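1. following is a predicted model, sequence given first.
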Amino acid sequence: MTAPFKAAAVQAAPAFLDLDAGIDKAIKLIEEAAAQDVKIIAFPETWLPGYPWYIWLDATALYMPLVPKYAANSIVAGSPQDKRLAQAARDNNMHVVMGLSWNVNGTLYMGQWHYGPDGEVISRRRKLKPTHVERTVYGEGDGSDMVVYDTDLGRVGALCCWEHIQPLNKYAMFAQNEQIHIAAWPSFSVYEGGAYALGPEVNTAASQVYAVEGQCFVLAACATVSDEMVEALCDTPVKQQLLKKGGGYARIFGPDGSPLGEVIPPDQEGLVIAEIDLNMIAIGKAAADPCGHYSRPDVFRLMFNNKPSPPVMAFDNEDTREFAGTDGRTASQTTQDGAETAT
């Protein structure tokens, strides 16, 4: 039996294209959560320095002038901004899972960085497959990014946005006995009324179904689009119709799919806070565990390559391979840091 604790999902607009201002705002939200005795806080997708909504509003060539600024405000591991986030986690004795644009030697990745309450980095993961036009901005992750980690609160994993509609992604995470899942979403206000699949009903349902399928708690953080972002990005009447203010639908779901915490209006900022009791997972597992007693491995199995796949493989003098990941970990370290994964 474990003691219940409080968790928070952020619903707030980013400080768009201003990394340092975004760090300032993040720290304020972390401190606000700490004042309410929150032990883990989840931030939206690419909240630092903001989701690049311009990729949905115009031709690729026309938004190229924004590329240098977006890259310059994408965070680098080991940077002063990284250290400030680590310090905030340590100062507030809190797990912080931040959604961000991660700059690795010029290539950007849709990242989620998990800082422990001691300020140490638990994980740095990349979105396995950026969605649609996101691939004009970001690179891809690999199997080493699909890991659930043991922490003092429980087993924690994370995915971004439409990674939640990829059945094999989900099964790989469920198989690692995930208990607390961080779902990072960018906002549900683009193509409003014209693309139902991008709206709040479908994507909130994806977070809720994830909780039921995985018998885990889901902290679904969701950003909002601010007036300032609309003014900066929507310089024509057509663009003003394509991207609307608001779109925040942060939620927390229990392992039976039940909504937890108070809902915030979609055009407002705040924290959705709920109590997490991991003992309740046992009830869900008893009914249906798709990776356990409710599975049929004689009929269906998942092949899961959880090794890093870097573009360069170095061979040492003994002709043994060492795979270096983008965060500096080797394949052996990735296996040690992560969980045993089923194939």
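-> Okay, I see it.

2. going forward, measure contacts between C-alpha atoms and count neighbours the same way
-> OK.

3. tell me where the stretch 151-300 of the chain has strands.
-> For the stretch 151-300 of the chain, the strands defined by DSSP state E, counting those that start in this stretch cover 155-160, 180-185, 217-222, 251-253, 259-260, 270-276.

4. out of those, which one sits most buried?
-> When the strands of the stretch 151-300 of the chain are scored by mean count of other CA atoms under 10 Å, the highest mean neighbour count falls to strand 217-222 (a mean of 32).

5. any chance you could list what contacts that one?
-> Here strand 217-222 makes contact (CA atoms under 8 Å, 6 or more residues apart in numbering) with 7-12, 42-45, 179-187, 207-208, 210-211, 248-255, 276.

6. how about the contacts made by residue 59?
-> Residue 59 neighbours (CA under 8 Å, 6+ apart): none.

7. how far is stretch 101-109 from where the chain is centred?
-> 16 Å (CA atoms, centre = their mean, to the nearest Å).

8. try stretch 277-294
-> Relative to where its chain is centred, stretch 277-294 has its mean C-alpha point 23 Å off (CA atoms, centre = their mean).

9. list the buried residues in that stretch.
-> Using 16 or more other CA atoms under 10 Å as the test for burial, stretch 277-294 gives 277-278, 280-281, 284-285, 288-291.

10. end to end, how far does that stretch reach?
-> 23 Å (CA to CA, to the nearest Å).

11. quick one on the thing from earlier: how about the strands of the stretch 151-300 of the chain in JSON lines, adding distance to residue 22?
-> JSON lines is the format used below for these (distance: least, CA to CA, whole Å):
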{"stretch": "strand 155-160", "distance to residue 22": "19"}
{"stretch": "strand 180-185", "distance to residue 22": "16"}
{"stretch": "strand 217-222", "distance to residue 22": "15"}
{"stretch": "strand 251-253", "distance to residue 22": "22"}
{"stretch": "strand 259-260", "distance to residue 22": "27"}
{"stretch": "strand 270-276", "distance to residue 22": "15"}
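
12. so how many other residues sit close to residue 35?
-> The tally of other residues near residue 35 (other CA atoms under 10 Å) stands at 10.

13. please compare the first structure with the one that follows:
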Amino acid sequence: MPRFCIAAVQDAPVAFDLEASLSKLEALTVTAAEAARSQPDAANLALPVVVVFPEAFLSAYPRDHDFGARIGSRTDEGRAWFRKYIESAVPVSDVEGPIMSRIRAAARNNNVVLVVGVVERCDGPVSGPERGTYGSSNKGGFGTLYCTSLTISNTGELLSVHRKLMPTASERLVWGQGDGADIRVVDTIVGRVGGCICWENYMPMQRMALYSMGVEVYVAPTADSRESWTSTMRHIASEGRCFVVGCNQYAERQDYPGEYPGLHGMNSTDVVTLGGSVIVGPLGNVLAGPLFGERGILCAVVDKDRIHEAKMDFDPVGHYARPDVFKLVVDTKSKPVADLTQGV
């Protein structure tokens, strides 16, 4: 079916509280699915739906938090907050465990493709399919967190786990790096879904890798709420000839714990993250948004035939690629943790 619905959820988790954030994810997925299916162009058509959540929705983007780290020194308070961050993270490899089962059920129960940003921990149980079937076979460090995007099918199958390749600036203190095996585009009922997290979208070769994999729905969960982000999303849609979903949190000070050491001097309703979520068509035309300064759900009914039309005069991996001049090499291999110790 060429037509489908896109819903981008602009909201915030209950930061550092995984249980409350999971409940919010479940409720917002229901609302987003209903909003998408109630669009005038979708009513009574049973169109497929993809629901996208922001970066680090489960369960905190630790804005303005330095975790007590300075060059040459750390604090006990900062280490305690890092422990809280680990405790509120998602054990992704425990696919059949209680937390991942709830996330997968949110997709299955609402018959939607679900893309959600999580903070991933790697020290828990392992269940379900082998990691290499949905992401890097590198299990990750047992004390390291990753900024990760999950793609789950409408039947609740974990299709893709993408770890952010390059955390930005101070994010590197609390998040590890992904690898090339995480760069994936997967088949879903709405088409081929893939994407980049936040400033990965400024990495031209990573974008080109996704174009070469035939991405049709390019998801860009982010923490960037600058007005320039809309221009980035429009550029990627025009460049990749694909639908682009930029999705960011709208967060206020009250979405963070009262004792949170960052965000000094703010009142409970002061805005921490403005949002800026947007849905863009394959010619760079804005279909919904950008939405700033409030919580909300953006919806658009789209037609994949527009992708074919857009590629008539520009195909970044086809007639416009010039493989006689340029070559892109992507190392999609990953090493299991056990292999890292060989030769030591």
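-> Arrived safely, thanks for sending. Being a predicted model, the structure only gives us computed values, none of them experimental.

14. of all the strands of the stretch 151-300 of the first structure, which one is nearest residue 202 of the first structure?
-> strand 180-185 (12.2 Å; CA to CA).

15. which part of the second structure lines up with that closest one?
-> Under TM-score structural alignment, the match for strand 180-185 of the first structure in the second structure covers residues 217-222.

16. what do you get for stretch 122-131 of the first structure?
-> By TM-score structural alignment, stretch 122-131 of the first structure lines up with residues 159-168 in the second structure.

17. so how far is that stretch from its chain's centroid?
-> Stretch 159-168 of the second structure sits 8 Å away from the centroid of its parent chain (CA atoms, centre = their mean).

18. contacting residues around it?
-> Under CA under 8 Å, 6+ apart, the answer for stretch 159-168 of the second structure is 134-136, 146-153, 172, 175-180, 182-186, 196-197, 199-200.

19. list buried residues within the residues you listed.
-> If we count by 16+ other CA under 10 Å, the contacts of stretch 159-168 of the second structure have these buried: 134-136, 146-153, 175-176, 178-180, 182-186, 196-197, 199-200.

20. which helix runs longest in the second structure?
-> In the second structure, ranked by residue count with DSSP state H as the criterion, the top helix is helix 18-37.

21. tell me the mean distance between the helix or strand just after that helix and the first structure once they are aligned.
-> Next along the chain after helix 18-37 of the second structure, taking DSSP states H and E as the criterion, comes strand 49-52. Once fitted to the first structure, strand 49-52 of the second structure is off its aligned match by 0.7 Å on average (mean CA distance after the TM-score superposition for the first structure).

22. what comes up buried for strand 49-52 of the second structure?
-> If you call a residue buried by 16+ other CA under 10 Å, then strand 49-52 of the second structure has these buried ones: 49-52.

23. could you dump those to JSON lines with distance to residue 67 of the second structure?
-> Formatted as JSON lines, the buried residues of strand 49-52 of the second structure follow (distance: CA to CA, whole Å):
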{"residue": "49", "distance to residue 67 of the second structure": "38"}
{"residue": "50", "distance to residue 67 of the second structure": "35"}
{"residue": "51", "distance to residue 67 of the second structure": "32"}
{"residue": "52", "distance to residue 67 of the second structure": "29"}
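
24. can you tell me which two in these are farthest apart?
-> The farthest-apart pair in the buried residues of strand 49-52 of the second structure, when distances are taken by CA to CA, is 49 and 52, at 9.9 Å.

25. who touches both of these two?
-> With CA under 8 Å, 6+ apart, residue 49 of the second structure and residue 52 have common neighbours 6-7.

26. and the helices in the first structure?
-> Using DSSP H, helices in the first structure cover 19-34, 67-72, 80-91, 167-174, 200-214, 227-233, 237-242, 281-287, 331-337.

27. residues in the second structure aligned with the last one?
-> Same thing as helix 331-337 of the first structure. Using TM-score structural alignment, helix 331-337 of the first structure pairs with nothing in the second structure.

28. now stretch 201-221 of the first structure
-> Using TM-score structural alignment, stretch 201-221 of the first structure pairs with 227-247 in the second structure.

29. in that stretch, which residues are buried?
-> Burial within stretch 227-247 of the second structure, assessed by neighbour count using 16+ other CA under 10 Å, is assigned to 229-230, 233-247.

30. and for stretch 14-29 of the second structure?
-> 14-18, 21-26, 28-29.

31. now those residues in a markdown table, with distance to residue 251 of the second structure?
-> Below are the buried residues of stretch 14-29 of the second structure laid out as a markdown table (distance: CA to CA, whole Å):
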| residue | distance to residue 251 of the second structure |
| --- | --- |
| 14 | 10 |
| 15 | 10 |
| 16 | 13 |
| 17 | 15 |
| 18 | 16 |
| 21 | 13 |
| 22 | 16 |
| 23 | 17 |
| 24 | 14 |
| 25 | 15 |
| 26 | 18 |
| 28 | 15 |
| 29 | 18 |
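
32. quick one: the strands in the stretch 1-150 of the first structure?
-> 5-11, 38-42, 95-104, 107-115, 121-126, 149-150.

33. what is the orientation angle of the second one with helix 19-34?
-> Strand 38-42 of the first structure and helix 19-34 are oriented at 140 degrees to each other (axes from the mean of the first three to the mean of the last three CA atoms, to 10 degrees).

34. ok, back up a step: what sits up against the match of strand 180-185 of the first structure?
-> 52-55, 115-117, 149, 191-199, 201, 242-249.

35. counterpart of residue 146 of the second structure in the first structure?
-> Match for residue 146 of the second structure (TM-score structural alignment): residue 109.

36. surely its match meets residue 77?
-> No. With contacts counted by CA atoms under 8 Å, residue 109 of the first structure stays clear of residue 77, the gap being 11.9 Å.
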